[in-house]
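Asks: Sequence below, structure please.
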Amino acid sequence: MGGSAVVVGGGIGGLAAAIGLRLIGWEVTVVERAEVLSDVGAGISLHANGIHALDALGLGEAVRAAARPQYTGGTRTPSGSWLARMDGAALARALGTPIVGIPRAELHRLLRAALPSECLRVGAEATDVEHTGTTRVRVSVDDGSLRSGLDANLEADLVVAADGVNSRLRGRLFPRHPGPVYSGSTVLRAITEQPVASRTDFELTWGRGAEFGHIAFRDGRAEWHAVLNSPPGVRHADALAAVRSRFADWHAPIPALLEATRPDAVLHHDIHELTTPLPAYTAGRVALLGDAAHAMTPHLGQGACQALEDAATLTAALATEPTVESALARYDAERRPRSQSVARAARRAGRMGQQLTHPLAVAARNTALRLAPSGVTVRAVLQHADWTPPAWG
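Replies: Okay, the predicted model is just below:
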C-alpha cells in the first residue's frame, strides 16, 4: 500500500514519520511553520526504545556514531552524595544498546539529511484539516502561497499531525478535549560552549522542588537542565544568573557547567502536558503523533523516544495492513495504551522526584533510594525502554 501523506510538524517525530513513510513508498510533504528547519533544542538522552525505533527507520547507526553512550552516572543530592547509581553496561546488555546522549540539533540534522529537500515546506503553518471524501484529506496552509505560487491547500490520502504540545490540528479534531495544562514545573537548559570535565556520562541531582541534570556529549561539551517548581510565565532578565543563584551551593561539576555556558544560550520553557488522555490517536485519515498525541513531562526522558516509537509503529502498520483505515486502527490500538502509560509514569516520577518539597518527604524518598537493591534502577528503566519495533520490512 502506498499513497500521499502530509506531515504537519518538522520536529523529531514528524521527520521520523516522514522518513518511515518514504521508506515504504509514500509521497510525503512535511509542513513546518518555522522559517528554518533546525530543531533549536539543547540535548537529549535516547533510551533503547528510541534507538530501536531509529534502527527500524534506518538511522540507528548514524545516531550512535554521533552520540555518546551513557554507561556511568546516577542520582545525587545537592551535597553530592549518591542516592542511586546507574549501571549503563547492564542496561546495554539487557536491551542490546546503551542509552546515548546527543545534541537535539545534531539528531534533527541527521533526520533532515534522510529526506530530500523538495519534500520539506518550511515557513508554512497548517491552519485546518478536513476530510473531502472517504479517502482524501485537505490541509489548509498559510505561507503566503498566493505570492509564492504554491497551493494554499494540500490534499493527501493521509495526514500525520505532529505539530507539538499546542497542536492546532488536535484542537480541530477533538474540540472538546481540554488540551495541555501546566505541569507545575519550568525548565531552563543549555549546552556548554566548551568541553567540561565530568566523571560521569549522565547525572541527576534532586533538591527540594528542583532538579539539575547533565549529559555529556561525544565532543566533551555537555547539556545541562534545571527543572524548578514555579508559577507559569515567570521569566528572568538574566536566566543564567538566576540558575547560578539557585544552584550556587550544589556539588561539582554544576558550577563548572554554568561557567562554561553563554548567557544567550539558555532556553527557558514552561512544561505542559496532556493530563486528560485523548480518546483516540486517529480521526478519519488523520493520525496524531508525538506531543500532539501524548505530551508528557520530561522526568523519564521518554518524550522523544515515544514519538520515535509512534513513527516506527505507524510505518509498520501502513506497510502491512491492507487499508489506511485498518492501519490507523492498529496504530491507535498499539500506541495509545503504551504511550499514555508512560505519560502517567513520567508524571508520577516528577511528583516523587523533582517536585517534592516537604523535608520529611524528601528525606523518606532519599532513604528509600539509598536502601534499594542495585538492580532496582535497571528494572525501572527496563520497564519503559524494553520495546521492539513491529516488523514491516
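Asks: from here on, contacts and neighbour counts on C-alpha atoms
Replies: Fine.
Asks: mind listing what the closest residue in space to residue 228 that isn't next to it in sequence touches?
Replies: Leaving out its chain neighbours, the residue that sits closest to residue 228 by Cα to Cα, 6 or more residues apart in numbering is residue 210, at 4.6 Å. Residue 210 sits next to 226, 227, 228, 229, 354, 355 when contact means Cα atoms under 8 Å, 6 or more residues apart in numbering.
Asks: list the contacts for the residue sitting nearest the centre point of the chain?
Replies: By Cα atoms, centre = their mean, the chain has its centre lying nearest to residue 304, at 2.3 Å. Residue 304 is in contact with 12, 13, 46, 50, 290, counting by Cα under 8 Å, 6+ apart.
Asks: State the three-state secondary structure for the closest residue to the fourth one other than its chain neighbours.
Replies: Distance criterion Cα to Cα, 6+ apart; nearest residue to residue 50, sequence neighbours excluded, is residue 305 at 4.2 Å. Here residue 305 is helix, with the state taken from DSSP: H, G, I helix; E, B strand; the rest coil.
Asks: Settle this for me: residue 305 is touching residue 46, isn't it.
Replies: Yes. Counting by Cα atoms under 8 Å, residue 305 touches residue 46, with 6.4 Å between them.
Asks: run this one through as well so I can compare:
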Amino acid sequence: MSDNSAVVVGGGIGGPAAAIGIRLAGWQVTVIERTPVPDDAGAGISLAANGLRALTTLGVGEAVEAASRRQYTGGTRTPDGRLLARMDGTALERELGAPILGIPRAALHRILRAALPADSLVIGAEVTSVDTTGPSRVRVAYGDTILDAGLVVAADGIGSRLRRQLFPAHPGPVYSGSTVLRAITAQPVAGLDADFEPTWGRGAEFGHIAFPDGRAEWHAVVNAPAGLRHPDPLAEVRRRFGGWHDPIPALLAATRPDAVLHHDVHELATPLPTYAAGRIALLGDAAHAMTPHLGQGACQALEDAVTLASALGAAPTVEAALVRYDAERRPRSQTVARDARRAGRMGQQLAHPLAVAARNTAIRLTPSGAMIRTILRHADWTPPRIAPARARP
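Replies: The predicted model follows:
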C-alpha cells in the first residue's frame, strides 16, 4: 500500500463515514468489518442537524434525506398520553437550517457502504493484531492477510480491541443501569401521527421513530440488572408497556416476536485521555461510547469522521493531523457524553414518584425557546472543509 494508505477497523456508521472522508482527503482506504451483516439492522436512529451536515460534507446527505422521514411532529408524554413538551421540528429546522431525520440504521449503513469502492470493503474478517512497525507505518493483520498502512482508524465499537491495546489500564465500558429492547414494525402502523415521540414513566421510556413507508422503530428502555433476558422479549414489552397510550399498543401489535433486539446500554464513563496514539486514531463508540438519551451517538461518530478527514487534508504530517483531531473532537464529544448521562438520570432512569412528578412539572413549565436552545447546544455544529492532502512523510 502507498504512504497515503489507511485501514479502518469497523464497518458500522463511523468507520465507513471516516473511510469516505479519508478518501476525499486523497488517501487509499481499506475498511475491515468482522460481521458479514450489521448486527443492529433492526434499529432506527434520529439524525440531528450536526449528523446531516457531516453526511452532506461527505457527499451522501441527499441520499440519506431521500431514505429518511423528517421529524416535525411529536413530543414527550406520560404513560397516560398527557403531553409534557411538544416537539417543534419546524422551529428547529428554521434555527439550524437542517431537519431532524428518522432513518433505519440498516439504510444508513447501505448508503455509506455504497459510497465506497466495493474492493475497499473487507466483510466478515476480524483484525487480530495492529502493530507499529516503524515511525511511519502500522501493520494490520486479519486472517492470513497483512496490510501496512500510514494510518489506522479504530472504529471497532464500544468493545474496541484496539482501545484495550492502546489503553490497557483504562477500565473500559461500564453498564449504565439501562437496558433497551427495540424493533422495527413488520408493516405500516395505522394512526401513527407523530414523527418522533418519547414517553417517560418511572424508570422506563417508550419511544418511536417513524419512517417514510409508514413503518416505525420503537424502543423500550428500562432500569434493570445487567444481563437480564426474557424468554419472550415482545411479551415482556407488552406486559410492561401494553397499557400505555396509543399508538404504543399498535406498534407492538405490528411487531414480529423474532424482530425484537435486546441490548444492555454500556458507556465509557471514564473519558479517554486522548483519541490518538502514534498513527492510530480512535473514532465513534471506540472513543466515546455514550448513552442514547440525547440521540447523539451516531452524530458524534459522523462529526469524528469529517474532522479526522479534514485534519488529514490540512496538517503537514499524520501525527500533526491526529493531534488536531484529538484537540477538536475530545472536548466536544466527551461533553456530549456527559450531558447524555445526565439526561438519562433526569429522564428515563428517574424512578422515585416524587422526583418523577417534580421533573414532569418542570418540563411542562419550561418555555419552548429554552427547550430549543438545549437541543441547539448539541446539534449546532459546522463541519470543517475536507481538502486533498499534500504529499507527506
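Asks: TM value for the aligned chains?
Replies: Comparison of the two superposed chains (TM-score structural alignment, normalised by the length of the first structure) gives a TM-score of 0.96, and 385 aligned residues with a Cα RMSD of 1.2 Å.
Asks: For residue 82 of the first structure, state which of the contacts of residue 210 of the first structure is nearest.
Replies: Nearest to residue 82 of the first structure, judged by Cα to Cα, of the contacts of residue 210 of the first structure is residue 354 at 15.6 Å.
Asks: Can you verify the closest one is assigned to a helix?
Replies: No. Residue 354 of the first structure: not assigned to a helix; according to three-state DSSP it is coil.
Asks: and the aligned partner of residue 173 of the second structure in the first structure, what is it in contact with?
Replies: Residue 173 of the second structure is assigned residue 180 in the first structure as its aligned equivalent, the criterion being TM-score structural alignment. Shown in contact with residue 180 of the first structure (Cα under 8 Å, 6+ apart): 165, 166, 272, 273, 274, 275, 295.
Asks: hmm, 7 Å instead?
Replies: Residue 180 of the first structure makes contacts with 165, 166, 272, 273, 274, as judged by Cα atoms under 7 Å, 6 or more residues apart in numbering.
Asks: cool, residue 266 of the second structure as well?
Replies: Counting by Cα under 7 Å, 6+ apart, residue 266 of the second structure touches 173, 174, 175, 176, 291.
Asks: quick one: it from residue 300 of the second structure, how far?
Replies: Residue 266 of the second structure is 16 Å from residue 300 of the second structure, where distance means Cα to Cα, to the nearest Å.
Asks: okay, stretch 312-327 of the second structure sits on what stretch of the first structure?
Replies: Stretch 312-327 of the second structure corresponds to residues 318-333 in the first structure, going by TM-score structural alignment.
Asks: sorry, back to before: show only the entries of the contacts of residue 304 of the first structure found in strands.
Replies: residue 46 (DSSP state E).
Asks: What lines up with the residue nearest to residue 228 of the first structure in the second structure?
Replies: For residue 210 of the first structure, the aligned position in the second structure is residue 204, judged by TM-score structural alignment.
Asks: From residue 347 of the second structure, how far out is that match?
Replies: If you go by Cα to Cα, the gap between residue 204 of the second structure and residue 347 of the second structure works out to 9 Å.
Asks: Need the contacts of residue 180 of the first structure in TSV (columns: secondary structure and distance to residue 24 of the first structure).
Replies: Output for the contacts of residue 180 of the first structure, formatted as TSV (DSSP: H, G, I helix; E, B strand; the rest coil; distance: Cα to Cα, whole Å):
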residue	secondary structure	distance to residue 24 of the first structure
165	coil	28
166	coil	29
272	strand	34
273	strand	32
274	coil	31
